[in-house]
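Participant: sequence and predicted structure are below.
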Amino acid sequence: MTFTVARRTAVTAVTTALALAGLVASVAPAATATPQVSPPRAPAAQALAAPDIPIANVKAHLTQFQAIAGANGGNRAHGRPGYRASIDYVKGKLDAAGYTTSLQQFTTSGAIGWNLIAEWPGGDAGQVLMAGAHLDGVSSGAGINDNASGSSAVLETALAVSRAQLRPTKKLRFAWWGAEELGLVGSRYYVNNLPAAERAKLTGYLNFDMIGSPNPGYFVYDDVPALEKVFKDYFTGLGVATEIETEGDGRSDHAPFKAVGVPVGGLFTGASRAKTAAQAQKWGGTAGQAFDRCYHSSCDTTANISDTALDRNSDAVAHAVWTLGTAPTVPPGDTYENAADVAIPDGGAAVTSSITISGRTGNAPPTLAVGVDIKHTWRGDVVIDLVAPDGSVYRLKNSSANDSADNIIATFPVDASSEPANGEWKLRVQDVVAQDSGFIDSWKLTF
């Protein structure tokens, strides 16, 4: 994991470049659309349950990465032979397992780097679920927790897909990023070179960076509540409490995806920050000690791993891939849109935009898609909720001090199956921090 701090520039005027989804204020007109008629759909099946990921298999990958570092100058850093050997190891495993793999080359800091992308056959190519981790380490050590741990868990999950001969509903794409430690270079290169039409196919990107810290915490990304819930539900089933990830928020490979509106989620067990007494009581371990005392150090070896944390998190990776990747997909349905602009006060009260649905039968679907287009000069300031006709609130996006990109143009999945379809739905948007402002350009509901 790399830590780089974004610089915030104050903006005092709303610009036409702002784009984020919100709820229109009460002064804005409500929109009622006449949808196209779609054919009846079969009852949705349930997502498949994930297999257990053998911790012995994950640790065997860690041992291989340790050996690769030892044979190549003691590290697996960008531009060093240990990184290319790491790529070759992962690619060989995936090729043998039936994946279609490709290497994406880029150059940074005077050296060639590579991203490794692997796709599993089958699934809807128009709905792509990605899971990834950075494969490079720093030059001072083997980089086992940071980040052979995440790389190995993603690799073993991909191999489990092959062993199960899984037939996912979504296209499954796995990625191992280069030069993350130099500033998210590999993942940013991938996102920046992905055509807009291909970005639009990404239903989510899941990131796994440092998931075996020796004095672990259990941290979950909260960027997209629907993805956050998948991980939190898994840990709740284990009786393990979680906290929102804040130490490295926006400073790992999910950040470039998030910046272009792709829904992101992920896991983290902590780096150089010290575990508090309350966290030690909750999770065990040592209060006042770093989650990973060997962060970016030569002692980040196979001895620098909590087997318990690695086991739990590896299973959580598989749980998310199976849950999201085999969930029923719904063909494009009836869409209702409100395109009236609504100003979002800078650091002010929430505004809402309304869409009135009528003429439908039954409840809203478990796969209600909420598309938002909000123009804003600092998207991290913005909180977005969907408000159902009965007043129930579904959080779509939280604020984040480290989310410095412009605009929110994204589609958020909502399980609205407990809500009657007909009635007034509202998008509620609030700018919770001063200095930047924007407006709701448009938003839509797709049933």
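Facilitator: Structure received. Numbering: from 1, shown residues only.
Participant: from now on I want contacts and neighbour counts done on CA atoms only, so please keep to that.
Facilitator: Noted.
Participant: give me the distance from whichever helix or strand residue 441 is part of to the chain's centre.
Facilitator: In this assignment (DSSP states H and E), residue 441 forms part of strand 438-446. Averaging C-alpha coordinates over strand 438-446 and over its chain gives two centres that are 22 Å apart (CA atoms, centre = their mean, to the nearest Å).
Participant: same deal with stretch 154-161?
Facilitator: 18 Å.
Participant: again, but for stretch 56-64
Facilitator: So, by CA atoms, centre = their mean, the centroid of stretch 56-64 is 25 Å from its chain's centroid.
Participant: one more: stretch 298-317?
Facilitator: 20 Å.
Participant: which strands and helices lie in contact with the strand holding residue 441?
Facilitator: Where contact means 3 or more CA pairs under 8 Å, 6 or more residues apart in numbering; DSSP states H and E, strand 438-446 is packed against strand 335-338, strand 342-344, strand 368-376.
Participant: second structure for comparison follows:
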Amino acid sequence: MNISVPRRVTAVAALAALALAGLTGTSATARPAEAAGAAAAPDISLAAVKQHLTDLQSIATSNGGNRAHGRAGYKASIDFVKAKLDAAGYTTSLQTFTTSGATGYNLIADWPGGDPNQVLMSGSHLDSVTSGPGINDNGSGSAAILETALAVSRAGYQPSKHLRFAWWGAEELGLVGSKYYVNNLATTERSKIKGYLNFDMIGSPNPGYFVYDDDPTIEKTFKDYYAGLGIQTEIETEGDGRSDHAPFKNVGVPVGGLFSGADYTKTSAQAQKWGGTAGQAFDRCYHSSCDTTANINDTALDRNSDAIAHAVWTLSAGSTTPPTGKVFENTADVSIPDNGAAVTSTVNVTGVTGNAPSNLAVGVDIVHTYKGDLIVDLVAPDGSVYNLHNRTGGSADNIVQTYTVNASSEVANGAWKLRVQDKASADTGYINAFKLTFP
């Protein structure tokens, strides 16, 4: 996604980053980044988040056009998310409840490790209304936290706090699923949850950038992130108490979250600040049949997904363990021409039997002053292309990340290439290293 943000960090962003440093007791650079000494949050792939939305749309289409509580589409949605988390190494559980004469489901996923007495929890409701597939409300939040959870797994992230993700049922009937979860937690278990982050509608087609004003630390984490991108935020008031953070807040759990707007009207001042159309609802398809994959603003979805990962990494504070296995690496520097032709770094894989794995670890180390200029692809020996990064991340610099690619259709042995192209002017860099790890 091509995001238009300032190329040079403003003084406001610098002050915001320094304020975060004071909050956490560590230093910070003047851009949206994690504190020094903590693992950096990965860039969340917009394409991957949108693929989850496409899958949820297909589930709705195959099940009467919705994913509502008590309908087949909701159970299929839960099963879809659970399967991905199980494959990624999460400990998952289905919590059942009954409302409106039907069985409801909450999905809880715990990432192994971290202090069990210090839990950071992120959640989104997965159900739609009966009148439509619910892709913005709330496939958007559900897909973003799913991809964030999968990014935790791919990175081998070892947070200090214990990470827990949740997908709630029957939110549209009055926060039924999240209330059931909170009400059935023992007091001692509630006290272990040190923060709950809620994401309900984050890809509205005429978007705003709203931050919950509940817990000051969580609120500041999101605000500072957006300040680093040069984006003004507003306090979320439209849905206050109307989403799944409310049950947590009511029992004293610190809460926060993001929201891109529902059926309220965008003002002229908001349109001037964020773009879009004044006098029109943030989401004209709210609770309607037109809430499909066409009802998503890619820029808002991309920015908010990255903000979610930033908050999870920042508030849980930990490190990354690189994957282990048979490693093939090229550490020769390759200059990346400014706004020029694509360049490649090659590793030659030998001695691996059969096809590449479904979880091929692709280690990318690119030094560049503006990663939002870059398109990065993995090119298999037969020429097949797997996109890793497509001009996301805005004004942040460098790409140091391990991606997981399903390369099971490719013969393992041969020349694999990391292909990088700079698509805009004014910033420079080079490929520092490229490696493939076969488990």
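Facilitator: Good, I have the coordinates. Not measured: the values here are computed from a predicted model.
Participant: in contact with the residue positioned nearest the centre of structure 1, which residues?
Facilitator: For structure 1, the residue nearest the mean C-alpha position is residue 264 (2.1 Å; CA atoms, centre = their mean). Residue 264 of structure 1 is in contact with 204-207, 221, 223-224, 227, 254, 257-258, counting by CA atoms under 8 Å, 6 or more residues apart in numbering.
Participant: in structure 2, what residue corresponds to it?
Facilitator: Under the alignment (TM-score structural alignment), residue 264 of structure 1 pairs with residue 255 in structure 2.
Participant: how about residue 188 of structure 1?
Facilitator: Match for residue 188 of structure 1 (TM-score structural alignment): residue 179.
Participant: so its match, which of the three states?
Facilitator: helix (DSSP: H, G, I helix; E, B strand; the rest coil).
Participant: residue contacts, it?
Facilitator: Residue 179 of structure 2 neighbours (CA under 8 Å, 6+ apart): 244, 247.
Participant: any chance you could map the helices in the stretch 101-250 of structure 2?
Facilitator: Ranges of helices in the stretch 101-250 of structure 2, per DSSP state H, counting those that start in this stretch, are 141-155, 176-183, 187-192, 216-228, 245-250.
Participant: tabulate those (CSV), appending distance to residue 208 of structure 2.
Facilitator: Formatted as CSV, these follow (distance: least, CA to CA, whole Å):
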stretch, distance to residue 208 of structure 2
helix 141-155, 15
helix 176-183, 25
helix 187-192, 32
helix 216-228, 12
helix 245-250, 19
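Participant: so which of the ones you listed comes closest to residue 262 of structure 2?
Facilitator: When the helices of the stretch 101-250 of structure 2 are compared by CA to CA, helix 141-155 sits nearest residue 262 of structure 2, at 13.3 Å.
Participant: on that earlier part again, quick check: which of the helices of the stretch 101-250 of structure 2 is buried the most?
Facilitator: helix 141-155 (a mean of 25; mean count of other CA atoms under 10 Å).
Participant: how far apart are it and its match in structure 1?
Facilitator: Mean deviation of helix 141-155 of structure 2 relative to structure 1 after superposition (mean CA distance after the TM-score superposition for structure 1): 0.1 Å.
Participant: in stretch 294-301 of structure 2, what's buried?
Facilitator: Using 16 or more other CA atoms under 10 Å as the test for burial, stretch 294-301 of structure 2 gives 295-301.
Participant: same check, this time on stretch 274-290 of structure 1
Facilitator: For stretch 274-290 of structure 1, by 16+ other CA under 10 Å, it's 274-276, 279-280, 283, 285-287, 289-290.
Participant: between these, which is closest to residue 213 of structure 1?
Facilitator: For the buried residues of stretch 274-290 of structure 1, the nearest to residue 213 of structure 1 is residue 290 (9.3 Å; CA to CA).
Participant: quick one: residues contacting that closest one.
Facilitator: So residue 290 of structure 1 contacts 215, 270-275 (CA under 8 Å, 6+ apart).
Participant: 7 Å instead, please
Facilitator: Contacts for residue 290 of structure 1 (CA atoms under 7 Å, 6 or more residues apart in numbering) come out as 271-275.
Participant: tell me the one among the buried residues of stretch 274-290 of structure 1 nearest to residue 113 of structure 1.
Facilitator: Looking across the buried residues of stretch 274-290 of structure 1 and measuring by CA to CA, the closest to residue 113 of structure 1 is residue 290, at 30.8 Å.
Participant: map that closest one across to structure 2 for me.
Facilitator: Per TM-score structural alignment, residue 290 of structure 1 is aligned with residue 281.
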